[in-house]
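*Asks:* attaching a predicted model along with its sequence, questions to come.
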Amino acid sequence: MSPSASTPEGGSEASVSLREVGEFHLIDRVTTGRSQPDTTLLGPGDDSAVVAAPDGRVVACTDVLVEGVHFRLDWSSPDQVGRKAAAANLADVAAMGAVPTSLLVGLACPSTTPAAQLEELADGMWAEAATVGAGLVGGDLTSGPVIVVTVTALGSLQGREAVLRSGARPGDRVAVCGRLGWSAAGLAVLGRGFRSPAALVNAHRVPEPPYSAGPAAADAGATAMIDVSDGLLADLAHVARASGVALRLRSRAFTVPARLSEIGSALGLDPLRWMLTGGEDHALAATFPADTPLPAEWAEIGVVEAVDDAGPVVTVDGRPYDGEAGWVHFAKF
């Protein structure tokens, strides 16, 4: 697909707006000629899509990304925003132990938005979906004061039982898979006006969730699982409350990557705090029975215990963590 938008008359200019191109012409541009997985029985173009559900169940989730809150176009390209929007939802499907199959996309934006930006955003979503063999099967486009991307992901359990937040039991081990703290470090770098180190900045722009680790954890007997979107401590707190247990993490179980240590030292910030409280890496956290070998690439970070007078909590080295445990929605906007 060309990076520039084509007008209905055949012209090609990167500055052509959605108002000039028109809703349906843009939809044709971002859907025509795309390949779909076998699970897509009917893709874009009708009132609804038709997606296969071989075992009779569908895993479904939705996330909303708002310009100025979840992304900035002076920090990220439209393609990167599209990949990030898709990844946030695909990771939620994986956290249930399922395999993603399809995405539905709702997009609101000003009519003056360059159509080329929206094509690039769609390119990013298609590209991220392709990494797990999923397709974009439909959606909606409307006007709004800023760009808002809403993605609904569908997935297949392929005969597995869904891994819930409520299954952790005393004696289980707590483990994680995927990067922690990289997106938060990248955000800190961008917030200081820098664009490097590229590895950290790009981790904030485009997360790399360990999608296959979700089904692998389910197959290995995971008792509870969650996508780390708001911060490890904040998200594990959901598991603690849903399961009625205490999760006891050990700081020495975390290996701080050299890149995080270097930038933490340069900025005067604690890299372990990024790993414990930073969001948007979309790593996976899960609990496993003590006698169950952990799947490849999963690392043990703590244990599950019965609750005491403090109730369902997450502690680090035996104490509640000092400061915010992660992103708090509606605290700043």
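*Replies:* Done, it's in.
*Asks:* drop to CA atoms for contacts and neighbour counts, all remaining ones
*Replies:* Fine.
*Asks:* hmm, residue 318 is touching residue 248, no?
*Replies:* Yes. Counting by C-alpha atoms under 8 Å, residue 318 does reach residue 248; the two are 6.6 Å apart.
*Asks:* please say which of the two ends up with more neighbours.
*Replies:* The neighbour comparison of residue 318 against residue 248 (other C-alpha atoms under 10 Å) goes to residue 248, with 21 against 12.
*Asks:* ok, the residue nearest to the spatial centre of the chain to residue 272 distance?
*Replies:* Geometric centre of the chain, nearest residue: residue 88, 2.0 Å, by C-alpha atoms, centre = their mean. Residue 88 is 23 Å from residue 272, where distance means C-alpha to C-alpha, to the nearest Å.
*Asks:* what does residue 15 give?
*Replies:* From residue 15 to residue 272 the distance is 43 Å (C-alpha to C-alpha).
*Asks:* quick one: list the elements packing against the lengthiest helix in the chain.
*Replies:* Ranked by residue count and defined by DSSP state H, the top helix of the chain is helix 78-95. For helix 78-95, the elements it packs on are strand 59-66, strand 99-109, helix 115-130, strand 148-156, helix 198-205, helix 213-219, strand 224-228, strand 283-288, judged by 3 or more C-alpha pairs under 8 Å, 6 or more residues apart in numbering; DSSP states H and E.
*Asks:* more neighbours: residue 15 and residue 272, which one.
*Replies:* Ranked by neighbour count (other C-alpha under 10 Å), residue 15 and residue 272 place residue 272 first, with 19 against 14.
*Asks:* excluding chain neighbours, what is closest to the more buried one?
*Replies:* residue 256 (6.6 Å; C-alpha to C-alpha, 6 or more residues apart in numbering).
*Asks:* what is the burial count for the one you found?
*Replies:* Neighbours of residue 256 using other C-alpha under 10 Å come to 15.
*Asks:* make sure I have this right: it is in a strand.
*Replies:* No. Counting by DSSP: H, G, I helix; E, B strand; the rest coil, residue 256 falls outside a strand, being coil.
*Asks:* and it, how far from residue 39?
*Replies:* Counting by C-alpha to C-alpha, the gap from residue 256 to residue 39 is 40 Å.
*Asks:* what about versus this one:
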Amino acid sequence: MTLTVADLSESALLARIFPRLSRSTSVLLGPGDDAAVVAAPDGRTVVSIDTQVQDKDFRLQWPNGYRTTGYDVGFKAAAQNLSDINAMGAVATSMVVSLTLPSTTDVAWVEGLAEGLNAAITELGAEDCSVAGGDLSGGSEIVVTVAVLGSLEGRDPVLRSGARPGDVLALAGSAGTAAAGWALLEGSTPSSEFTVEMAEAVRLFCRPQPPLAAGPVAARAGATAMMDVSDGILRDAGRIAAASGVRVDLEPAALVPFVDKLAPIAAAVGADPLAWVLTGGEDHSLLCTFPDVASVPAGFAAIGSIMPGGGTLPPVTVGGGEAARLAVTTVGWDHFAV
């Protein structure tokens, strides 16, 4: 008989969760009291929060047959929030988790979620961070909300609004891979028939790999603007452009390596790999601007330039022309788009 949440009390379920979570030195008082106590030696705290909702952000079972594990959801919930802290040039120090569960949820799924949260913190290199506490509730669908706190460690935050004409736009991480993974999960090819490249795309969609070391490195290198790529390069570069009052021009040749990497998967599912690269969300890569090419750190790929704002061109162009000329019909993910 499968053990479900309905078979346990809240205290009994928490007793299965807590042992799966490690404790960092930044968390002075962790789960067990009414509130946690977290060290803030910098005197300032960076805060980010994200929510994953069943059948909106993930499916328990996808059309191709893949079953989303609690580990997947926990890993992604931690990774997407750690990425936002990283995009400020900060270092994560703690997270709190709010979890809504239907009574029919398998306890093993919830245990996997706790293990996924912890694994993301460890594997992504957020060694100063741990889960400090949270909340449990019941509901008709699974909802996971994670808030992460971070420290600037004496540096100024790097904002979206600092890009200037003449800057270089650079990317750390992948582009379009998560979109390819999503397309595979929504398709008809079972996971057992995936190529190595297909399996990797699905893995990166379910368990993103934000380059956490890149944020502080970019800040120290003089990055003028930074942003997590959660909704696609076009949409998120457009946010930098809007905040900074500039225009972004992407270099087509710089996008070719990302396109070529995804081309075999795109051919198999009848998709456009360039559209994935430009508009695919949830890679949680890091998009930065730097004063010049010489200041772009190792691990970043220069993919465009910052131009003066104004005029008749859209805020983000590709090779000086509108993205529409490349048969891209969307500018990226929007939760409320029809």
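*Replies:* Received the coordinates, thanks. All figures in this text were calculated on a predicted structure; none of them were measured in a lab.
*Asks:* so what number do they get for TM-score?
*Replies:* The TM-score (TM-score structural alignment, normalised by the length of structure 1) is 0.92; 319 aligned residues with a C-alpha RMSD of 1.5 Å.
*Asks:* what do we get in structure 2 for residue 99 of structure 1?
*Replies:* Correspondence of residue 99 of structure 1 to structure 2, assessed by TM-score structural alignment: residue 91.
*Asks:* isn't its match up against residue 126?
*Replies:* Yes. Between residue 91 of structure 2 and residue 126 there is a contact under C-alpha under 8 Å: 7.5 Å.
*Asks:* which one of these two has more residues nearby?
*Replies:* Ranked by neighbour count (other C-alpha under 10 Å), residue 91 of structure 2 and residue 126 place residue 91 first, with 25 against 20.
*Asks:* quick revisit: which position in structure 2 pairs with the residue nearest to residue 272 of structure 1?
*Replies:* Per TM-score structural alignment, residue 256 of structure 1 is aligned with residue 258.
*Asks:* and if you look at residue 271 of structure 1?
*Replies:* Counting by TM-score structural alignment, residue 271 of structure 1 lines up with residue 273 in structure 2.
*Asks:* go on, residue 59 of structure 1?
*Replies:* Using TM-score structural alignment, residue 59 of structure 1 sits opposite residue 46 in structure 2.
*Asks:* got the contact list for its match?
*Replies:* 85, 90, 149-152 (C-alpha atoms under 8 Å, 6 or more residues apart in numbering).
*Asks:* how does it look with 6 Å?
*Replies:* 149-150 (C-alpha atoms under 6 Å, 6 or more residues apart in numbering).
*Asks:* quick one on the thing from earlier: any idea how far the match of residue 99 of structure 1 is from residue 157 of structure 2?
*Replies:* Taking C-alpha to C-alpha, one finds residue 91 of structure 2 at 11 Å from residue 157 of structure 2.
*Asks:* how about residue 170 of structure 2?
*Replies:* From residue 170 of structure 2 over to residue 157 of structure 2 (counting by C-alpha to C-alpha), the distance is 18 Å.
*Asks:* show me what the residue nearest to the centre of structure 1 aligns to in structure 2.
*Replies:* In structure 2, residue 88 of structure 1 lands on residue 80 (TM-score structural alignment).
*Asks:* spatially nearest residue to its match, not counting backbone neighbours?
*Replies:* In space, residue 80 of structure 2 is closest to residue 284, 6.5 Å off (C-alpha to C-alpha, 6+ apart).
*Asks:* just checking, that neighbour touches residue 210?
*Replies:* Yes. If you go by C-alpha atoms under 6 Å, residue 284 of structure 2 and residue 210 touch, sitting 5.2 Å apart.
*Asks:* show me where the stretch 151-300 of structure 2 has its strands.
*Replies:* Secondary structure of the stretch 151-300 of structure 2 (DSSP state E, counting those that start in this stretch): strands at 168-172, 225-229, 246-250, 285-290.
*Asks:* which stretch among the helices and strands packed on helix 78-95 of structure 1 comes nearest residue 239 of structure 1?
*Replies:* The closest of the helices and strands packed on helix 78-95 of structure 1 to residue 239 of structure 1 is strand 224-228. By C-alpha to C-alpha, the value is 7.2 Å.
*Asks:* that closest one against structure 2, how far on average?
*Replies:* Mean deviation of strand 224-228 of structure 1 relative to structure 2 after superposition (mean C-alpha distance after the TM-score superposition for structure 1): 0.3 Å.
*Asks:* so what secondary structure elements neighbour that strand?
*Replies:* Here strand 224-228 of structure 1 touches helix 78-95, strand 283-288, going by 3 or more C-alpha pairs under 6 Å, 6 or more residues apart in numbering; DSSP states H and E.
*Asks:* next one: that strand to chain centre, how far?
*Replies:* 11 Å (C-alpha atoms, centre = their mean, to the nearest Å).
*Asks:* before we move on, what about stretch 211-219 of structure 2?
*Replies:* Distance, centroid of stretch 211-219 of structure 2 to centroid of chain: 14 Å (C-alpha atoms, centre = their mean).
*Asks:* before we move on, what about stretch 280-295 of structure 2?
*Replies:* Centroid displacement of stretch 280-295 of structure 2 relative to its chain, using C-alpha atoms, centre = their mean, is 14 Å.
*Asks:* and it, which residues are buried?
*Replies:* 280-291 (16 or more other C-alpha atoms under 10 Å).
*Asks:* for stretch 103-115 of structure 2, same thing?
*Replies:* Buried positions in stretch 103-115 of structure 2, judged by neighbour count with 16+ other C-alpha under 10 Å: 103, 105-115.
*Asks:* hang on, the earlier thing: the match of residue 271 of structure 1 and residue 290 of structure 2, how far apart?
*Replies:* Residue 273 of structure 2 is 27 Å from residue 290 of structure 2, by C-alpha to C-alpha.
*Asks:* please apply the same query to residue 137 of structure 2.
*Replies:* Residue 137 of structure 2 is 44 Å from residue 290 of structure 2, by C-alpha to C-alpha.
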